[in-house]
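J.: My questions are about this predicted structure, shown below with the sequence.
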Amino acid sequence: MFAQGTPLDLTYSFPFYRFSWLRRLSHSPTHSFEIGLSLQIRNAQITFADRKGDLLREEQDIGPVPAFKVRLHRSIHDSYWIGLEADGMYAPVRYINGSDSDVEGAILDASLRAGRDLEQLPGAVYLNLRYLGGGAEGTSDPGQFGDGYTENWLHFLILTLGMQAHVF
């Protein structure tokens, strides 16, 4: 479709919304442990366009991504604490939905947080290290423009210094 050497504008967009449910298994004044499930609705959009505007190839796929969830919180000393929260899933698609697609996918959104509760204000300050990654590899239904093979893995590491306020 695109001649070799054609200048392209590329877009890879993967916005998502996630809904989670947690069940508290352990709770005390010094720690808590929760496990549960998440459902992520993702909208994958990949666009290739030549810079003249004559050729365009776009693929879009909206779909659900189920995941497992865990959350831990532990007080360390006085008003200091650490926490971990993670949503993750590995999916060999062929075995999950019985299709002929030989695609494997995964997501992991893991956050490690350390903080201190504030005495003067109802809230806390914290330092958060978050890994957000995932992708897919394999061959699904061949389309009009290709053989159906995809390999896309994204890895992000985010460091945040933040403050949270307890309003209610």
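T.: Cool, got the structure. Residues are numbered from 1 along each chain as shown.
J.: all contacts plus neighbour counts: C-alpha atoms, from now on.
T.: Will do.
J.: which strand of this structure spans the most residues?
T.: Using DSSP state E to define each element, the chain has its longest strand at strand 56-77.
J.: State the next helix or strand along the chain beyond that one.
T.: strand 80-92 (DSSP states H and E).
J.: any residues touching that following strand, and which ones?
T.: 38, 66-76, 102-117 (CA atoms under 8 Å, 6 or more residues apart in numbering).
J.: repeat that with 7 Å
T.: Contacts to strand 80-92, defined as CA atoms under 7 Å, 6 or more residues apart in numbering, come from residues 67-75, 103-117.
J.: After it, which helix or strand is next?
T.: helix 93-97.
J.: and that following helix, what does it pack onto?
T.: strand 102-117 (3 or more CA pairs under 7 Å, 6 or more residues apart in numbering; DSSP states H and E).
J.: Next, the angle from the strand or helix carrying Arg130 to strand 80-92.
T.: Following DSSP H and E, one finds Arg130 within strand 123-139. Strand 123-139 runs at 10 degrees relative to strand 80-92, counting by axes from the mean of the first three to the mean of the last three CA atoms, to 10 degrees.
J.: ok now the longest strand of the chain, how far from the chain's centre?
T.: Centre-to-centre, strand 56-77 and its host chain are 4 Å apart (CA atoms, centre = their mean, to the nearest Å).
J.: Give the buried residues for it.
T.: If you call a residue buried by 16 or more other CA atoms under 10 Å, then strand 56-77 has these buried ones: 65-75.
J.: contact partners of that strand?
T.: So strand 56-77 is contacted by 30-50, 81-89 (CA under 7 Å, 6+ apart).
J.: ok and that strand relative to strand 102-117, angle-wise?
T.: In terms of direction (the same axes, to 10 degrees), strand 56-77 departs from strand 102-117 by 40 degrees.
J.: Gly138 is in contact with Arg94, correct?
T.: No: with contact defined as CA atoms under 7 Å, Arg94 does not reach Gly138; the gap is 10.4 Å.
J.: A further structure is provided below for comparison with the first:
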Amino acid sequence: MATKRSDADRVEAYTRALIEAARSEGRANADLVQWQHARKFSPEVLETLAAMQRENDLDLVAEVAKQYKELLDTEDRTVSVTVTTAVPMDEALRAKVLSKAERDLDAPVYLVERVDPGIIGGIMLEVRGKRYDASVRAQLANIRKTLSSSFIGGEEK
């Protein structure tokens, strides 16, 4: 009866196979970076890549990615909205932003949340290549600009 190798033995076998292949091609460090990102792939992506490997079609990866994006853009109405706030949004604010964006855009919305303490407060939205800046930083910059042009330019207005 064959005994199953331990996890540690299988891990070492996989690791040595990867290192040997990478070293023979002079790319051990590059492969390490790729390997660290591989765990982020969905099972479907891994299965598709394995099928492409079996069929010797890995040279088509860039074209598949390009067509994937094109199909997604034309067939999926979901709009990506990037929301930047000074502190993480709570559930109530997230729900308000999502609801308003879906109403205004008349489409389902996928929120990408960013935190940037440098905006001091308020909110910035980026959607379809346009930026809507209602941050405290932008408001202060506008006040500074207005004051500068009103009082420093010479005459008071």
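T.: Thanks, I have it. Computed from a predicted model, the values in this text were never measured in an experiment.
J.: Provide the TM-score value for the superposition.
T.: In this superposition the chains share a TM-score of 0.19, using TM-score structural alignment, normalised by the length of the second structure; 54 aligned residues with a CA RMSD of 5.5 Å.
J.: related to what we said a few turns ago, just the buried ones out of the contacts of strand 56-77 of the first structure, please.
T.: Judged by 16+ other CA under 10 Å, buried ones among the contacts of strand 56-77 of the first structure: 32-35, 37-43, 48-50, 81-89.
J.: quick one on the thing from earlier: what is the distance between the strand holding Arg130 of the first structure and the centre of its chain?
T.: So, by CA atoms, centre = their mean, the centroid of strand 123-139 of the first structure is 6 Å from its chain's centroid.
J.: for the helix or strand that comes right after it, packing partners?
T.: For strand 123-139 of the first structure, the succeeding helix or strand toward the C-terminus, using DSSP H and E, is strand 149-165. Applying 3+ CA pairs under 7 Å, 6+ apart, one finds that strand 149-165 of the first structure contacts strand 123-139.
J.: between the strand it packs on and strand 149-165, how big is the angle?
T.: Interaxial angle, strand 123-139 of the first structure versus strand 149-165 (the same axes, to 10 degrees): 170 degrees.
J.: Buried ones in strand 123-139 of the first structure, by neighbour count?
T.: Buried residues in strand 123-139 of the first structure, counted by 16+ other CA under 10 Å: 124-126, 128, 130-139.
J.: now for those, which pair is the farthest apart?
T.: Ala124 and Thr139 (46.8 Å; CA to CA).
J.: burial count for Leu105 of the second structure?
T.: Around Leu105 of the second structure there are 12 other residues, counting by other CA atoms under 10 Å.
J.: separation between it and Ala134 of the second structure?
T.: Taking CA to CA, to the nearest Å as the measure, Leu105 of the second structure falls 18 Å from Ala134 of the second structure.
J.: Just the strands from the second structure, written as ranges.
T.: Using DSSP E, strands in the second structure cover 79-85, 109-115, 122-127, 130-135.
J.: Pipe the buried residues of strand 56-77 of the first structure into TSV and attach distance to Ser26 of the first structure per row.
T.: Shown next, in TSV, are those (distance: CA to CA, whole Å):
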residue	distance to Ser26 of the first structure
Val65	27
Pro66	24
Ala67	21
Phe68	18
Lys69	15
Val70	12
Arg71	11
Leu72	9
His73	10
Arg74	11
Ser75	14
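J.: Of these, which is the nearest to Asp9 of the first structure?
T.: Distance ranking of the buried residues of strand 56-77 of the first structure against Asp9 of the first structure, using CA to CA, places Val65 first at 28.2 Å.
J.: how far away is the closest one from Arg18 of the first structure?
T.: Taken as CA to CA, the span from Val65 of the first structure to Arg18 of the first structure is 9 Å.
J.: same check, this time on Leu10 of the first structure
T.: Distance of Leu10 of the first structure to Arg18 of the first structure, computed by CA to CA: 26 Å.
J.: What about the contacts of strand 56-77 of the first structure, which are in helices?
T.: In helices, judged by DSSP state H, none of those are found.
J.: mind checking how far the nearest residue in space to Gly135 of the first structure that is not next to it in sequence is from Trp81 of the first structure?
T.: Of all residues not flanking Gly135 of the first structure in the chain, Trp153 sits nearest, at 4.3 Å (CA to CA, 6 or more residues apart in numbering). Relative to Trp81 of the first structure, Trp153 of the first structure is positioned 33 Å away (CA to CA).
J.: now do Ile46 of the first structure
T.: 41 Å.
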